[in-house]
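Colleague: no sequence for this one, just the structure:
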């Protein structure tokens, strides 16, 4: 898969948000003094149909843009199995315990299990829901960029060691059966059951990724009993944009606002106090290298998450309020601190283009 690397825009905030251009294979130099460090802007082209994700490495000043829909499962040395929440991939537990007995009728009435939107690696569908090796399951391949369902595969993971994973899979009717060994390396190895191949997704070094994730709206169906109609009155799963920290254990983040606004909660009510705040209410300029340690840092993947924006009523209009009054801090693998705040989610009238300003603290 092709990786598209673009420069992090070296522009001060007064620069037009969408007038800045990028060039290939370049990095942004860091001035020696904090007072001379300019704010920089990134616009992440996730697009309105969530076709891409954008990885950011603050230390080198590089972004890497990759396609969302190229994989379904990912494996790491620690035994974590991720499913691609960016294309609504889900795992299902059939009643059949024999791989060959699973067929198209097996899907009916099953619960769909998704990775948690928090990006907590202990809360992936596989690791949280007691999926086991050497037992057959069903893989919902999710959707493509046109929101068309891609169908199902039945599969068994027979090995998931530190060095490799072995997966047996086939169409529900038994056609196209394959057994593939996936060799592991650093980070996650991403696998396409559609094309029976591993694919390159994430770069070697990155701090945050701006990406689509599957989110649940409404009640889980299992809480509604016989009244449940999946996808109609429960278990409604939609894609949304989120910003996730690198879960390698060394990248940390924090959320910061002025004390007066710390208790404001996100809401879709347009006249709510939080939706009246602007960038003028931000504490961004007040965060310095001297006081950044006063913030509470965490390795939680969704410390930024979807905290920086919220859809407004009526939802059908697709209008988002960007909470530019909230600041975030990312402490990268090298120990550098960067402060950032989001400025926009729309470009040329289309959602899916989050823009944020960031600055090195030193």
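Modeller: The structure has been received and is ready for your questions. The structure displayed is predicted, hence computed values, not measured ones.
Colleague: could you use CA atoms for every contact and neighbour count after this?
Modeller: Noted.
Colleague: let me know the secondary structure of residue 64.
Modeller: Using DSSP: H, G, I helix; E, B strand; the rest coil, the structure places residue 64 in strand.
Colleague: that one: neighbouring residues, count only.
Modeller: 21 (other C-alpha atoms under 10 Å).
Colleague: and for residue 349?
Modeller: Neighbour tally, residue 349, other C-alpha under 10 Å: 9.
Colleague: in contact with it, which residues?
Modeller: For residue 349, the contact set (C-alpha atoms under 8 Å, 6 or more residues apart in numbering) is empty.
Colleague: if we go to 10 Å?
Modeller: residue 48 (C-alpha atoms under 10 Å, 6 or more residues apart in numbering).
Colleague: from residue 52, how far off is it?
Modeller: Distance, residue 349 to residue 52, by C-alpha to C-alpha, to the nearest Å: 18 Å.
Colleague: just residue 90 next, same as before
Modeller: From residue 90 across to residue 52, the span is 19 Å (C-alpha to C-alpha).
Colleague: second one coming, line it up with the first:
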């Protein structure tokens, strides 16, 4: 073989190596963070933000709680949640036509406080999504493929840490494998419609009555828990079903619909500092109750007593990629200001 021919072959071969499509190269995911400290940006004393935490990257994503009104599940069922982070409540009417519902149907709810999130509302538990597992028991019945089964709801959008806004009437149906939302102010005789398509990358598709579809949660594989305010419950004999629903600040929900599990560990059993991979086998992590952390990480609070961190416990979480972390909350405030709690975490076992 002549030298010129050899050079041509070598040049062609080297060009082939460098012209490969980068899209064919595997995407290398960075190693999970080994440990870290995060101050949650809840937005301050009025706690306006939801803060989604990704332990693997040590990042948080914040969004205003009143940014959205309804969350449409991307799961196999057709289920819709109301915005419990603003104290929203809903009431099912017997109507299937929005024009059959108006202020007259809401009058009793207004006068009785039936759609107000207060400690005096003994029926509040009947008007909210189940705080522990909302998709398991949403206040809006699963959306049926039978049109006549889908009722009109009266919705109080909630004003807890949010602007007070007019009540709405809404109806949701299935159409061509998608959701179709109909909504209007109570006394309106015309209504708006919005088609919502599921997105398998996300737990929910979020909708605002003013803005339409809006971004709220990160992708379901990209967050582990969210700090926010919202609906919680407590045993109360005088309330319906013996359960009082009420509004609570400083709730922590782990991402049960994104495959995240969690469990509480007491320092009396094993300390945070000493907890390591060998202790994982003795734990049963919870996959179906997002209140596993909930409000348990803090105690006290009330008209005459400020809440405090419970330093006798920490939490172990397993993310969607199989990484195990231990998480310990450290403070409720920054320089005395609420809405800026902090925590530390450490990788126990990589997935």
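Modeller: Received the coordinates, thanks. Here the structure is a predicted model, which means the values were calculated and not measured.
Colleague: have a look at residue 90 and residue 52 of structure 1 and say which one is more surrounded.
Modeller: A count of neighbours by other C-alpha under 10 Å puts residue 90 above the other of residue 90 of structure 1 and residue 52, at 24 against 21.
Colleague: for the aligned partner of residue 227 of structure 2 in structure 1, identify the helix or strand it belongs to.
Modeller: Residue pairing (TM-score structural alignment): residue 227 of structure 2 is matched to residue 210 of structure 1. Using DSSP states H and E, residue 210 of structure 1 maps to strand 208-217.
Colleague: any idea how far that strand is from the chain center?
Modeller: Taking C-alpha atoms, centre = their mean, to the nearest Å, the mean C-alpha location of strand 208-217 of structure 1 is offset from the chain mean by 4 Å.
Colleague: burial measure for residue 79 of structure 1, as a count.
Modeller: Other residues close to residue 79 of structure 1 by other C-alpha under 10 Å number 15.
Colleague: now do the SS call for it.
Modeller: Of the three states, residue 79 of structure 1 takes coil under three-state DSSP.
Colleague: in this structure it contacts residue 161, no?
Modeller: Yes: taking C-alpha atoms under 10 Å as the definition, residue 79 of structure 1 is a contact partner of residue 161 at 6.4 Å.
Colleague: now do the helices in the stretch 51-200 of structure 1.
Modeller: 125-128 (DSSP state H, counting those that start in this stretch).
Colleague: please, where are all the strands along it?
Modeller: 52-57, 62-67, 73-75, 81-83, 90-92, 112-113, 137-140, 152-160, 164-170, 178-183, 189-192, 197-199 (DSSP state E, counting those that start in this stretch).
Colleague: ditto for the stretch 251-351 of structure 2
Modeller: 261-266, 298-299, 308-309, 313-318, 324-331, 342-349.
Colleague: which residue sits farthest out from the middle of structure 1?
Modeller: Largest separation from the mean C-alpha position in structure 1: residue 101, at 35.0 Å (C-alpha atoms, centre = their mean).
Colleague: residue contacts, the nearest residue to residue 46 of structure 1 once chain neighbours are set aside?
Modeller: Closest residue to residue 46 of structure 1 apart from its sequence neighbours, by C-alpha to C-alpha, 6 or more residues apart in numbering: residue 52 at 4.6 Å. Contacts here follow C-alpha under 10 Å, 6+ apart; on that basis residue 52 of structure 1 touches 44-46, 65-69, 86, 145, 210-212, 352.
Colleague: which position in structure 2 pairs with residue 52 of structure 1?
Modeller: So residue 52 of structure 1 corresponds to residue 49, using TM-score structural alignment.
Colleague: just residue 316 of structure 1 next, same as before
Modeller: Under the alignment (TM-score structural alignment), residue 316 of structure 1 pairs with residue 303 in structure 2.
Colleague: and that match, how far from residue 179 of structure 2?
Modeller: Residue 303 of structure 2 sits 43 Å away from residue 179 of structure 2, going by C-alpha to C-alpha.
Colleague: again, but for residue 324 of structure 2
Modeller: Note on residue 324 of structure 2: its distance to residue 179 of structure 2, by C-alpha to C-alpha, is 36 Å.
Colleague: repeat for residue 185 of structure 2
Modeller: Using C-alpha to C-alpha, we find residue 185 of structure 2 at a distance of 20 Å from residue 179 of structure 2.
Colleague: between the two ends of stretch 149-164 of structure 2, what distance do you get?
Modeller: With C-alpha to C-alpha as the measure, stretch 149-164 of structure 2 spans 31 Å from end to end.
Colleague: do the same with stretch 141-158 of structure 2
Modeller: Taking C-alpha to C-alpha, stretch 141-158 of structure 2 runs 20 Å from one end to the other.
Colleague: counting neighbours, what do you get for residue 176 of structure 2?
Modeller: Residues contacting residue 176 of structure 2 under the criterion other C-alpha under 10 Å number 9.
Colleague: nearest residue to the aligned partner of residue 177 of structure 1 in structure 2 in space, please, no chain neighbours.
Modeller: Using TM-score structural alignment, the equivalent of residue 177 of structure 1 in structure 2 is residue 191. Leaving out its chain neighbours, the residue that sits closest to residue 191 of structure 2 by C-alpha to C-alpha, 6+ apart is residue 184, at 4.8 Å.
Colleague: related to what we said a few turns ago, residue 303 and residue 179 of structure 2: who's more crowded?
Modeller: residue 179 (21 against 5).
Colleague: contact partners for the more buried one?
Modeller: 72-73, 78-80, 143, 172-173, 194-198.
Colleague: any quick ChimeraX command for the buried ones out of those?
Modeller: Buried subset of those, written as a ChimeraX selection, criterion 16 or more other C-alpha atoms under 10 Å:
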select :72,73,78,79,80,143,172,173,195,196,197,198
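Colleague: now render the contacts of residue 179 of structure 2 as CSV, adding distance to residue 346 of structure 2.
Modeller: Below are these laid out as CSV (distance: C-alpha to C-alpha, whole Å):
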residue, distance to residue 346 of structure 2
72, 33
73, 32
78, 37
79, 35
80, 35
143, 41
172, 43
173, 45
194, 43
195, 42
196, 39
197, 38
198, 34
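Colleague: from the contacts of residue 179 of structure 2, pick the one nearest residue 348 of structure 2.
Modeller: residue 73 (31.8 Å; C-alpha to C-alpha).
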